[in-house]
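> sequence first, then the predicted structure, then my questions.
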Amino acid sequence: DDHRDDGRNESGGNWPADLSTLDRGSPFILSLGTVERRKNVPQTVRAFARVADEHSTVNLVIAGAPGNDQAAVDQAINQLPDAVQRRVVRLGSINDELKSRLLFNASALAYPSLDEGFGFPLLEAQQAGLPVVASTAGSIPEVAGSAALYSAPTDVDALAANLHLAITSETVRTKLISQGHRNLERFSWASTADQLTQLYIDIVNGAAS
């Protein structure tokens, strides 16, 4: 089964016109964020091409404001076979409501950034119970913790293999979703307050020593 049926897609319903090619239950990989070079979206497109060869019903949805990597994304999509190109949906900028619906209905989040300061979509995906497939660049491993499948941002084969696992293996999916929920606890207000309190204690103790 290319798509999970775990009760998370209650926010589905009728998609907007740009997503009319997706039925309510159609599996899709989600690329979320401004289309800029550091987001490495062309790599997601190339990895999707490999996954699409094995999974004839899986689509790719690219959602995010236009950025400085539009031309490279265009080129990567244009290099796909026509039949695969038709399975790529580009939405551009989206509102919070549609972003939430995409997160709750996607099969996996692809996030192979070349660099990342924090990466809020990682936590948004984990909050929605969406498996994360990401790169090892920047702060991503620190933010996503053990609740993601990782590969080097330049390794398209590893990215494709991880996407394949995330959308086909129920064991992997269940593990990622469960670990994602636990990972979110590190970013709760209570946890943040505790960490700040400990920081102040350490500063005071350091000043007194």
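That came in fine, so what should we check first?

> from now on I want contacts and neighbour counts done on CA atoms only, so please keep to that.
Will do.

> do a quick rundown of the strands in this protein.
Using DSSP state E, the strands assigned to the chain run over residues 28-32, 59-63, 88-92, 108-111, 132-135, 149-151.

> with mean neighbour count as extra columns, can I get those strands in a markdown table?
As requested, these are exported to a markdown table (neighbours: other Cα atoms under 10 Å):
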| stretch | mean neighbour count |
| --- | --- |
| strand 28-32 | 26 |
| strand 59-63 | 24 |
| strand 88-92 | 17 |
| strand 108-111 | 29 |
| strand 132-135 | 27 |
| strand 149-151 | 22 |
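
> adding distance to N205, write those strands out as JSON lines.
JSON lines is the format used below for the strands of the chain (distance: least, Cα to Cα, whole Å):
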{"stretch": "strand 28-32", "distance to N205": "43"}
{"stretch": "strand 59-63", "distance to N205": "47"}
{"stretch": "strand 88-92", "distance to N205": "50"}
{"stretch": "strand 108-111", "distance to N205": "40"}
{"stretch": "strand 132-135", "distance to N205": "38"}
{"stretch": "strand 149-151", "distance to N205": "38"}
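
> in stretch 113-123, which residues are buried?
Under the neighbour-count criterion of 16 or more other Cα atoms under 10 Å, stretch 113-123 has S113, L114, D115, E116, G119, P121, L122, L123 buried.

> in addition, the following structure is provided for comparison:
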Amino acid sequence: MSRTRIDQFLPSVAAGDGVTNSSLFIRSLLIELGYSSDIYSFAVPAQLTDHVRPASGYSPGTGDLLLYHHSMGHDHGSWLLNQPVRKRLVYHNITPAEFFPANGALRHYSILGRKQLIDWRAAFECALALSPLNRAELAEAAYPDIITLPLLIDSNRLNGDHSRPHFMGEAEGAGYYLSVGRLVENKQQYILIEAFYHLLQHEDRGRHLLLVGGMASEDYARGLHLHIRNLGLGGRVHLTGKCTDAELRWLYRHASQYWCASAHEGFCMPLVEANHADLPVLSLARSNIPDTLGESGLLLEQDDPVTFAMAANLIDSAPELRAKLVAAGQRNLLRYERDNLKQQLHHWLQAAHT
């Protein structure tokens, strides 16, 4: 492959979004490998105008390559398929439609995205799966040439500045449990809220629960607020909204534990971010989460808030267990080392595919 241009296309981008962060990470690796590279999208918020170009200005040259990130259905298929350029797929996974309310936009685009994944197979010379779960779905869709490479975690970004979030109050002094993810049905934050309630009944250490992430489902978010109120947890459970990268780093570094109850994750980057911050992880063993965590993290098979609360109390009460989880997290990080990922990306780009 001649080193001309390797660009990327995402139908939409958002600050702090996992797919967007992945494309930024890949672009940095491409530039280090000597390629010219830009990211293109049809929806570019003001925060990203320095990093992402409007798709309307994309004009490929002979021999160029376009990496297309697929994570949900969209209405720009004709534009993508009609671009006169070689294409490779980067697959981030699609949350199954059954997690979303009937007749809602998320359900519609989930169904559409899986249809597009199959219908567009012939448009791509090969595919890159960002996790073993994603690879299995690509194989089920009959993609013939797949590699698995977790191009999601930029270790340089993990080591950035810290900034205390403006919303921190009582939770800072008392300590807190942390979970990061959009407020959407498949994340199952209601399990974490109930687990926190049961934990307080056993032993109230004065801690708080911070649920950090933007709202993707208004009905679900309203349900979480109601759940918090019904359990009498106002002032102890906080739906903070989105945070900057610097604020997230601060939160990881000062939390007591990282919690995850998600029912479906194509990868789940916050788990690795928690490893990096020496934060013990407690999670349900669902979808790709066991693979992402590797040997690190305390994984639960049951979607039971009481069991979750008991496990959290065990981590709080057993310093030796906490130390083992933190050490395992540091070993897990070696799988996502930047130079290793860059070399694997280089080999994939150099490989001939037909």
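Noted; the coordinates are in hand. Here the structure is a predicted model, which is why all the values come from computation and not from measurement.

> give me the TM-score for this pair.
The TM-score (TM-score structural alignment, normalised by the length of the first structure) is 0.80; 188 aligned residues with a Cα RMSD of 2.5 Å.

> ok, which pair from the buried residues of stretch 113-123 of the first structure is furthest apart?
Farthest apart among these by Cα to Cα are L114 and L123. That separation is 18.0 Å.

> wait, what's in contact with the alignment partner in the first structure of Q188 of the second structure?
Alignment note: Q188 of the second structure maps to N40 in the first structure; criterion TM-score structural alignment. With contact set as Cα atoms under 8 Å, 6 or more residues apart in numbering, N40 of the first structure has these partners: P112, S113, L114, P153.

> mind checking how far the second one is from G145 of the first structure?
Here the criterion is Cα to Cα, to the nearest Å. By it, S113 of the first structure lies 16 Å from G145 of the first structure.

> just the helices in the stretch 151-300 of the second structure please.
Secondary structure of the stretch 151-300 of the second structure by DSSP state H, counting those that start in this stretch: the helices cover 155-158, 170-174, 189-202, 218-230, 245-254, 269-276, 289-293.

> most neighbours per residue, which of the ones you listed?
Mean neighbours per residue, mean count of other Cα atoms under 10 Å, is largest over these for helix 269-276, with a mean of 23.

> that one vs the first structure, mean deviation?
By mean Cα distance after the TM-score superposition for the first structure, the fitted helix 269-276 of the second structure averages 0.3 Å away from its aligned residues in the first structure.

> which part of the first structure matches that helix?
Mapped onto the first structure using TM-score structural alignment, helix 269-276 of the second structure spans residues 120-127.

> which residues does that stretch contact?
Here stretch 120-127 of the first structure has contacts from 32-33, 103, 109, 111, 131-132, 143-144, 147, 177, 180-181, 184, using Cα under 8 Å, 6+ apart.

> L239 of the second structure matches what in the first structure?
Checking TM-score structural alignment: L239 of the second structure goes with R90.

> next: N288 of the second structure.
Aligned partner of N288 of the second structure by TM-score structural alignment: S139.

> T168 of the first structure versus the most centrally placed residue in the first structure, what's the distance?
Centrality entry for the first structure: nearest residue to the mean C-alpha point is L109, 2.3 Å, by Cα atoms, centre = their mean. Distance of L109 of the first structure to T168 of the first structure, computed by Cα to Cα: 14 Å.

> same deal with I94 of the first structure?
As judged by Cα to Cα, I94 of the first structure and T168 of the first structure stand 28 Å apart.

> which one of these two has more residues nearby?
Shown here are I94 of the first structure and T168; by other Cα atoms under 10 Å, T168 has more neighbours (17 against 14).

> aligned to the more buried one, what sits in the second structure?
Checking TM-score structural alignment: T168 of the first structure goes with S317.
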